[in-house]
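Asks: no FASTA, just this:
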């Protein structure tokens, strides 16, 4: 089975595609635990209590997209989780349709290098990026300096992993010496990680 990383309390998207060649639309897609218990079903009453209200299929089944989002990940939501589709009473199972989830700590933001020395009053542009698994609620960034301008970008870097990047331009405050510039990534449901670079102001 495939393995995907997740941050507890945040959300995770499990990418899932399948080949379905027939003309008659599928009735439903179902995700379940390999050990038993339905994790996602069109009818919420079929879902086990532990997952009720926390799962949804993001794609269109009839286009072969069965990607699953699990929100508010719990430490023991490891799986394995398996997908199958139904059309009436017929069940369709697919190869490689089971996945594990591995829990991890929040990623540390990566900051772009800054010049060795900067002049007070000059403007600098710096970026801070972080990997995550929750594209519906990407991390937000907090900076230790007021910015003149800022922009955010989101990129899918590999299956199930996205990168969110914050780029700001700011003015270096007056006064000599070494200062810290800190970028804090705040993940969905409030876990945080910070990255810091030193500014040598002259």
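Replies: In hand now; what should we look at? The structure displayed is predicted, hence computed values, not measured ones.

Asks: please count neighbours and contacts with C-alpha atoms only from this point.
Replies: OK.

Asks: residue 183: neighbour count?
Replies: When counting by other Cα atoms under 10 Å, one arrives at 24 neighbours for residue 183.

Asks: spit out the contact partners of the nearest residue to it once chain neighbours are set aside.
Replies: Take residue 183 and drop its neighbours on the chain: the residue closest to it by Cα to Cα, 6 or more residues apart in numbering is residue 143, 4.6 Å away. By Cα atoms under 8 Å, 6 or more residues apart in numbering, the contact list for residue 143 reads 181, 182, 183, 184.

Asks: top of those by neighbour count?
Replies: Going by other Cα under 10 Å, residue 183 tops the contacts of residue 143 with 24 neighbours.

Asks: what strand or helix carries residue 195?
Replies: strand 192-201 (DSSP states H and E).

Asks: check residue 22 too.
Replies: Judged by DSSP H and E, residue 22 forms part of no helix or strand.

Asks: that one and residue 64: what is the separation?
Replies: Relative to residue 64, residue 22 is positioned 11 Å away (Cα to Cα, to the nearest Å).

Asks: one more to weigh against that first structure:
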């Protein structure tokens, strides 16, 4: 008796346009299900195609992958746990297009033979576009800070690749914390960086900037600091203000 092998094309977890930054990576989320009928299956073969079934971008047997994707794709999930998510590294604009997943499950043929014989349905495709310029970060800090009192600012950075975080720098000295765990933000991941610093009167009306560097591409955001004096030094601040006023008046 020859056992047939059933080929099933599976839904990705959503059908949408994913955006990955050129030079970075993108993660295509994907989950699948199949009728287990009380049995456990342990042998899975995962295959990802680009555009059609002639261009294999990921295969359990790496020799089947087309040259332009060799060494750049990997399964981010475990097929045995129904996770078929694909990671594509070193993105370029030529990677844009539709991607389709297919799995082959050993011994499932006996159960599915009558139901799926000669059936091949493409349920979902995903397009990946690759912009050349990353999104600007977003700096948050209190609208008004107090001289001599520590304050914490945050810088939220959007990216498509949690394993390849950008390099983030601040324009002000202070204690920087480790980046937060990436949070889902639509199709992008959102990572927050924080800076705790003590403003001084010299910081008034100066920019607090956060710069994110992605593979040589740099983007920046800033907020203008508004620094007020603590009550203990109000007199000093007022004296300086009065001095500047008198100088201006003399002119």
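Replies: Sure thing, it's come through. None of these values were measured; they are calculated from a predicted model.

Asks: narrow the contacts of residue 143 of the first structure to those in strands?
Replies: 181, 182, 183, 184 (DSSP state E).

Asks: using CSV, lay out those together with distance to residue 121 of the first structure.
Replies: Below are these laid out as CSV (distance: Cα to Cα, whole Å):
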residue, distance to residue 121 of the first structure
181, 15
182, 19
183, 20
184, 24
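
Asks: tell me the counterpart of residue 51 of the second structure in the first structure.
Replies: In the first structure, the residue paired with residue 51 of the second structure is residue 34, using TM-score structural alignment.

Asks: contact partners for that match?
Replies: Residue 34 of the first structure touches 79, 80, 81, 82, 98, counting by Cα under 8 Å, 6+ apart.

Asks: mind doing that once more with 10 Å?
Replies: 79, 80, 81, 82, 83, 98, 99 (Cα atoms under 10 Å, 6 or more residues apart in numbering).

Asks: ditto for residue 21 of the first structure
Replies: 62, 63, 64.

Asks: now, which of those sits nearest residue 27 of the first structure?
Replies: Comparing these against residue 27 of the first structure with Cα to Cα picks out residue 62 as the nearest, at 9.3 Å.

Asks: what about the alignment partner in the second structure of the closest one, how many residues close to it?
Replies: In the second structure, the residue paired with residue 62 of the first structure is residue 80, using TM-score structural alignment. Look at residue 80 of the second structure: counted by other Cα under 10 Å, it has 14 neighbours.

Asks: now residue 80 of the second structure: how far from residue 107 of the second structure?
Replies: 14 Å.

Asks: shared neighbours, these two?
Replies: 40, 41, 42, 43, 44.

Asks: identify, from those, the entry nearest to residue 189 of the second structure.
Replies: residue 44 (29.0 Å).

Asks: my guess is that closest one contacts residue 61. True?
Replies: No. If you go by Cα atoms under 10 Å, residue 44 of the second structure and residue 61 don't touch, sitting 11.9 Å apart.

Asks: quick one, which of those two is more surrounded?
Replies: For the pair residue 44 of the second structure and residue 61, the greater number of neighbours falls to residue 44 (16 against 10), based on other Cα under 10 Å.

Asks: what residues sit buried inside the lengthiest strand in the first structure?
Replies: Taking DSSP E as the criterion, the first structure has its longest strand at strand 90-104. Within strand 90-104 of the first structure, the residues that count as buried by 16 or more other Cα atoms under 10 Å are 97, 98, 99, 100, 101, 102, 103.

Asks: and the fourth one, what pairs with it in the second structure?
Replies: In this case it means residue 100 of the first structure. By TM-score structural alignment, residue 100 of the first structure lines up with residue 127.

Asks: so who does the residue lying closest to its match once chain neighbours are set aside touch?
Replies: Counting by Cα to Cα, 6+ apart, residue 98 is the residue found nearest to residue 127 of the second structure once chain neighbours are left out, at 4.3 Å. Residue 98 of the second structure makes contacts with 17, 49, 50, 51, 52, 124, 125, 126, 127, 128, 129, as judged by Cα under 10 Å, 6+ apart.
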